[in-house]
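Kindly generate the corresponding structure for this input.
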Amino acid sequence: MSGSADRGNGSGELRWNAWNLLLLVPFLILGTPWINVAEPRLLGMPFFYWVQLAWVPFSVAIVAVVHVRTRGERGPSVPAGPDDVDALDTGATR
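Next comes the predicted model:
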């Protein structure tokens, strides 16, 4: 697994991957004081509004990149044991 390190023993815990840090970039739009200005205008819209609209496809692109770069990784697997659904079903013993 290149670029990632597992945490835990595959028991359903979160996994670390450096690509996931890229998902923090869309949260920059929450820094409203950075973009709370009227100029420059685009088609009569103040900067505050059109930059929010432009941020949507940018965020979608970031999520797509992270998905493509991490989709080949296998998630943690949980072995089937006595705790699977069929064993827990009380009606199965009747």
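
make it CA atoms for all contacts and neighbour counts henceforth
Fine.

All the helices of the protein, in order from the start?
32-35, 47-70, 85-88 (DSSP state H).

out of the ones you listed, which comes closest to residue 19?
Set against residue 19 and scored by C-alpha to C-alpha, those come closest in helix 47-70, at 5.9 Å.

Give me the buried positions along that closest one.
Residues of helix 47-70 classed as buried: 47-48, 59, 62-63, 65-66, 70 (neighbour count, 16 or more other C-alpha atoms under 10 Å).

before we move on, the earlier item: I'd like the helices of the chain as JSON lines, with distance to residue 17 appended.
Below are the helices of the chain laid out as JSON lines (distance: least, C-alpha to C-alpha, whole Å):
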{"stretch": "helix 32-35", "distance to residue 17": "29"}
{"stretch": "helix 47-70", "distance to residue 17": "8"}
{"stretch": "helix 85-88", "distance to residue 17": "31"}
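
Please generate a structure for the following sequence too, so the two can be compared:
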Amino acid sequence: MRILLLLPFVGLLWVPFYNFTEPQLFGFPFFYWYQLAWVPISSLLIWLVYRSQPHDDADNEARR
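The predicted structure is shown next:
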């Protein structure tokens, strides 16, 4: 699951992939809205990876 965290890096660091003005979305060139779209996508990916990892309860650690 942690490999999902590489998707934003690959998607955003390869600038020639999205260095275009068309198609526009609400007047924003593709260059800008593509980058802005990665903000919620990255948050969702981080949440998915976080939820997939096992966590120890703080209460259980204090009792040991």
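
can you redo the buried residues of helix 47-70 of the first structure as TSV with distance to residue 37 of the first structure?
Output for the buried residues of helix 47-70 of the first structure, formatted as TSV (distance: C-alpha to C-alpha, whole Å):
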residue	distance to residue 37 of the first structure
47	6
48	6
59	21
62	25
63	27
65	30
66	31
70	37
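
among the residues you listed, which two are most distant?
47 and 70 (34.0 Å).

and residue 31 of the first structure, how many residues sit next to it?
Neighbours of residue 31 of the first structure under the rule other C-alpha atoms under 10 Å: 9.

So what does it match up with in the second structure?
Alignment note (TM-score structural alignment): residue 31 of the first structure maps to residue 14 of the second structure.

measure its match to residue 39 of the second structure for me?
Relative to residue 39 of the second structure, residue 14 of the second structure is positioned 16 Å away (C-alpha to C-alpha, to the nearest Å).

repeat for residue 61 of the second structure
Separation of residue 61 of the second structure from residue 39 of the second structure (C-alpha to C-alpha): 34 Å.

ok, back up a step: closest to residue 22 of the first structure out of the helices of the first structure?
Residue 22 of the first structure lies closest to helix 47-70 among the helices of the first structure, at 7.0 Å (C-alpha to C-alpha).

I'd like to know which of the helices of the first structure lies nearest to residue 24 of the first structure.
helix 47-70 (9.5 Å).

Mind giving me the packing neighbours of that closest one?
Under the contact criterion of 3 or more C-alpha pairs under 8 Å, 6 or more residues apart in numbering; DSSP states H and E, helix 47-70 of the first structure touches helix 32-35.
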